[in-house]
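> quick one, what's the 3D model for this:
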Amino acid sequence: MKKRIIGMILILAMVVAMAAGCGQSSGEAKETKSAETTSAVEVERPSVDMAGRAIVLPEAITSVYCSGPIGTNYIYTFDDTLLAVTNYELSDAEKMYTTQYYQNLPNLGGWYGKGNEGNVEEIIKTAPDIVICTGTDEASIAQADALQAKLGIQVVNIDSSFEAMADSYRFLGALLGNAERGEELAAYTEETINHAKEIAASIPEEKKVSVYYAEEQLGLNTDPSGSEHSRLIDLCGGINVADCEITKGYGRTEVSMEQIISWDPQYIISCVDNGNADSASYNTIMNDSQWSVIQAVKDGHVYQTPSVPQNWFDRPPSVNTIIGVKWCQSILYPEMVDYDIKEEAKTFYSLFYHYDLTDKETESLLENSL
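Just a heads-up that it's a prediction; the model follows:
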């Protein structure tokens, strides 16, 4: 009799749980999953941010404001529903392959770039639990302290450098109470970068290919080896042919057609800015007779950077470039990679952008890129 009663109780509990699951919207299901994940891995919450600033956190963090686009990238990829607002106007390209929730967020501006400032009054009204800033240098710390005093909300700095991406995801996992999600993104990031380094290290010097990174509509701007904007060429084992000075900040050192012809690269990567195909040099390079004498053009090795919702290769030099590592190495050394970049794109977009690409969308995304 006792066993029969226990069995009935178990069945009733299962029915109630199933009914609750069926009644959830997709957003509610995501929150439930997050809660379950949070309880699975217990990690001590940080008392200092990644810049070494002491922080006092609210008991629960369910709403986040980011002072700049790179911070927004991190929080969006971690959990888009944590974003309270955006800090810039989304382009049409940035509205593709992202969640409806993200697309509907109001833009209250932010503190980044040249002279941009957020709407202090409206941000305070939104009442985010914390503010995310990026950078760990003295200037970033000073900006964070000033912003915290201005908003009256705890500011938390994360390290947005390429080398620290995996660590930043793990930090966010501890900060936001979802260590498992942080580890999931960190592990993918680490595996991608380490695998690329292994492949690059195995390429004999005489087998390495030369690459020119073409920027702006005419393709006469570039970033040489050592620039954060062209780092994927170095990482993936390519030889950046640009023999010019690094332009700090936004990059795009101006060069001449004569210089590019003398460098005669075997491969050309054409940058698309902010998802705007009109900004790319691809059509110029493929159709202007001046470029026809270059080896990359002769061999058909001119590739446009995939750029929706953000550029895979650069601009911003942020988490959007993780999939770009795989893409860059797959076009420079296709015989060395052990993956299908189309399938990798689907995996990345699902994991980071919360979007499942169709075959048709993948083909469109990679047009002129393979």
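> only C-alpha atoms from now on, for both contacts and neighbour counts.
OK.
> how far does the longest helix along the chain sit from its chain's centre?
Longest helix in the chain, counting residues (DSSP state H): helix 179-201. On the basis of C-alpha atoms, centre = their mean, to the nearest Å, helix 179-201 sits 13 Å off its chain's mean C-alpha point.
> likewise stretch 89-108?
Its chain's C-alpha centre lies 15 Å from the corresponding centre of stretch 89-108 when counted by C-alpha atoms, centre = their mean.
> pull out the buried residues from that stretch.
Leu90, Ala93, Glu94, Lys95, Met96, Tyr97, Thr98, Tyr102, Gln103, Leu105, Asn107, Leu108 (16 or more other C-alpha atoms under 10 Å).
> cool, and stretch 208-228?
Using 16+ other C-alpha under 10 Å, the residues of stretch 208-228 that count as buried are 209-225, 227-228.
> go on, stretch 127-146?
So stretch 127-146, judged by 16+ other C-alpha under 10 Å, has buried residues 127-136, 141, 143-145.
> can you pull out the residues in contact with the host helix or strand of Tyr65?
Under the criterion DSSP states H and E, the helix or strand holding Tyr65 is strand 64-66. With C-alpha atoms under 8 Å, 6 or more residues apart in numbering as the test, strand 64-66 has contacts from 72, 82-87, 110, 123, 128-133.
> restricted to helices, list those residues.
Going by DSSP H, the helices hold Thr72, Ile123 from the contacts of strand 64-66.
> tell me the one of the buried residues of stretch 127-146 nearest Ile341?
Of all those, Thr134 has the smallest distance to Ile341: 29.9 Å, by C-alpha to C-alpha.
> hang on, the earlier thing: let's have the buried residues of stretch 127-146 in CSV, adding distance to Pro309.
Written out in CSV, the entries for those read as follows (distance: C-alpha to C-alpha, whole Å):
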residue, distance to Pro309
Ala127, 28
Pro128, 25
Asp129, 27
Ile130, 26
Val131, 24
Ile132, 21
Cys133, 22
Thr134, 21
Gly135, 23
Thr136, 27
Ile141, 30
Gln143, 28
Ala144, 28
Asp145, 32
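> out of these, which sit inside strands?
Among the buried residues of stretch 127-146, DSSP state E puts Ile130, Val131, Ile132, Cys133, Thr134 in strands.
> which residue is the nearest non-sequential neighbour of the fourth one?
Read it as Cys133. Distances taken as C-alpha to C-alpha, 6 or more residues apart in numbering put Asn157 closest to Cys133, at 4.7 Å, once the chain neighbours are dropped.
> before we go on, could you also do this sequence so I can check it against the first one:
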Amino acid sequence: MHDSPLLSRPRRTLLASALLLAGLGVQAAELTDMTGRQVQVPDRIDRVFAVAPPVVPLVYAIDPGKLVTLNFPFKPEDAPYVSPAVKDLPIVGRYTGEGLPPNPELLASTHPQLSIAWDMPFIDAKQVEQTFQNLGTPGLFVHLEHLADYPAALELVGKAIGEEARATLLANDIRARMQRVSEAVGSVPEAERKRVYFAEGPEGLFTECNDSFHAEVIELAGGDNVMHCETKAMCGRDKVSLDQVATLDPDVILVDQPKAFQTIKTDAAWSGLRAVREGQVYLVPSKPFNWMGRPPSFMRAVAMEWFANVLYPERFRWDAETEIKDFYSLYLGVKPEVVDVPAILGGK
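Sure thing, here's the model as predicted:
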């Protein structure tokens, strides 16, 4: 459990929440959030404000109809995989990442009953708690830094919004996927692990240190992120030169943007790299949520499987057509026949 200033929250705030719930004439349950805070939550929640971008897909997977706002727009190509329940939701700002903070008037007009925030060391938790108070909602904090955090986060939120069975199903599914991948690739000797460069940005010359949650999928899949360094800021995206990448000469390059994907595959400046010569350059899927992150989400579970199969097909056998359709059906609620796997994978 992370140390957090939230644990010293004044008792009068909890009392105010209890009085608010009593005034609304609803029963309340006391939940312990993922920072150890005791929170009084109404027994029926239909309207949830996701305070930070990673919380949107978390709630979406459980019940998209509970969301009252979005922190970011979906792209037109995401449409087949996006629930009608969120298509016309207002887009408010964010308290984390890049962009403006939420518009208070717009936010208040959505009348949320519960706010859910992202607990991270870089976040101004006191500012977020003030938002809970301004909105008059109880607020939960969830850890969503690593994929291993998701089962507990799903179970907490599922309990809070009255969707325990659905949340438990997803939580157990993530646990099972992580175990299967770990059993398949966890025993790969360090000296034999595929070395991976994660190319970010339009030129592919931003990246993540190997301790960054933005690149966690690489190590979950049994790979070795060649950038052995310490992340200095939550947003990551450390600048590197092509000479640095060439010196590291990775076995595989994972790319987060289509423009950089084309550049790396076709620009003569990249052609001397082993990964390019051997055709080991892969574009990260992003429909409707990016599989690696930004925002981080449950999609990392399928990303981990896909990339483990890319790195070690002999160890982790995985049929993309079947597995991706099943995953999208379970987590996004879409019919398997709607899922266009070649378009999602984007190519190699």
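> tm score of chain vs chain?
Here the TM-score for the pair of chains, by TM-score structural alignment, normalised by the length of the second structure, is 0.85; 320 aligned residues with a C-alpha RMSD of 2.2 Å.
> returning to what we had before: now the strand holding Tyr65 of the first structure, how far from the centre of its chain.
Taking the mean C-alpha point of strand 64-66 of the first structure and that of its whole chain, the gap between them comes to 16 Å (C-alpha atoms, centre = their mean).
> same deal with stretch 300-311 of the second structure?
Distance of stretch 300-311 of the second structure from its chain centroid, counting by C-alpha atoms, centre = their mean, is 15 Å.
> and what about Ala35 of the first structure, helix, strand or coil?
In terms of secondary structure, Ala35 of the first structure is helix; the call rests on DSSP: H, G, I helix; E, B strand; the rest coil.
> any figure for the gap between the closest residue to it other than its chain neighbours and Val155 of the first structure?
If you skip the residues right next to it in sequence, Ala35 of the first structure has Asn178 as its closest partner in space, 8.0 Å away by C-alpha to C-alpha, 6+ apart. The spacing between Asn178 of the first structure and Val155 of the first structure, counted by C-alpha to C-alpha, to the nearest Å, is 19 Å.
> the more surrounded of these two?
Under the criterion of other C-alpha atoms under 10 Å, the comparison of Asn178 of the first structure against Val155 puts Val155 first, with 29 against 25.
> what do we get in the second structure for that one?
Superposed on the second structure with TM-score structural alignment, Val155 of the first structure falls opposite Gly139.
> one step back: my guess is the residue nearest to Ala35 of the first structure meets Lys33, correct?
No. Using C-alpha atoms under 8 Å, Asn178 of the first structure makes no contact with Lys33, being 10.3 Å away.
> give me the number of residues near the residue mapped onto Arg53 of the first structure from the second structure?
Aligned counterpart of Arg53 of the first structure in the second structure: Arg37 (TM-score structural alignment). Taking other C-alpha under 10 Å as the criterion, the count of residues near Arg37 of the second structure is 19.
> how about the strands in the second structure?
Along the second structure, the segments classed as strands by DSSP E run 28-32, 38-42, 48-50, 114-118, 139-142, 195-199, 206-207, 224-225, 238-239, 252-255, 281-283.
> quick one: closest of those strands to Ala16 of the second structure.
Go through the strands of the second structure one by one with C-alpha to C-alpha and the one that ends up closest to Ala16 of the second structure is strand 38-42, at 10.1 Å.
> next up, the contacts around the aligned residue in the first structure for Ala165 of the second structure.
Using TM-score structural alignment, the equivalent of Ala165 of the second structure in the first structure is Glu180. For Glu180 of the first structure, the contacting residues are Thr37, Thr38, Ala40, Val41, Gly173, by C-alpha under 8 Å, 6+ apart.
> where's the first one relative to Glu180 of the first structure, distance?
Thr37 of the first structure is 6 Å from Glu180 of the first structure, where distance means C-alpha to C-alpha.
> please apply the same query to the second one.
Spatial separation of Thr38 of the first structure from Glu180 of the first structure under the definition C-alpha to C-alpha is 7 Å.
> same question, the last one
Shown here: Gly173 of the first structure relative to Glu180 of the first structure, a distance of 7 Å by C-alpha to C-alpha.
> show me which residues of stretch 351-362 of the first structure are buried.
Buried residues in stretch 351-362 of the first structure, counting neighbours by 16+ other C-alpha under 10 Å, are found at Leu351, Phe352, Tyr353, His354, Tyr355, Asp356, Leu357, Thr362.
> repeat for stretch 258-268 of the second structure
Neighbour-count burial for stretch 258-268 of the second structure flags Pro258, Ala260, Phe261, Gln262, Ile264, Lys265 (criterion: 16+ other C-alpha under 10 Å).
> out of these, who's nearest Phe298 of the second structure?
For these, with Phe298 of the second structure as the reference and C-alpha to C-alpha as the criterion, the closest is Pro258, at 21.9 Å.
> for the closest one, which non-adjacent residue is closest in space?
Going by C-alpha to C-alpha, 6+ apart, Pro258 of the second structure has Leu283 as its nearest residue, at 6.9 Å.
> check contacts around that neighbour.
Each residue near Leu283 of the second structure by C-alpha under 8 Å, 6+ apart is listed here: Leu254, Val255, Asp256, Gln257, Pro258, Phe261, Leu345, Gly346, Gly347, Lys348.
> list buried residues within the residues you listed.
Buried positions within the contacts of Leu283 of the second structure, assessed by neighbour count (16+ other C-alpha under 10 Å), are Leu254, Val255, Asp256, Gln257, Pro258, Phe261, Leu345.
> do you know how far the second one is from Pro288 of the second structure?
This means Val255 of the second structure. Val255 of the second structure is 17 Å from Pro288 of the second structure, where distance means C-alpha to C-alpha.
> ok, for the residue opposite Ser307 of the first structure in the second structure once aligned, nearest residue in space, not its chain neighbours?
With TM-score structural alignment defining the correspondence, Ser307 of the first structure maps onto Ser286 in the second structure. Leaving aside its chain neighbours, Ser286 of the second structure sits nearest to Ile344 (7.2 Å; criterion: C-alpha to C-alpha, 6+ apart).
> and that neighbour, what does it touch?
Applying C-alpha under 8 Å, 6+ apart, we find Ile344 of the second structure in contact with Pro285, Ser286, Lys287.
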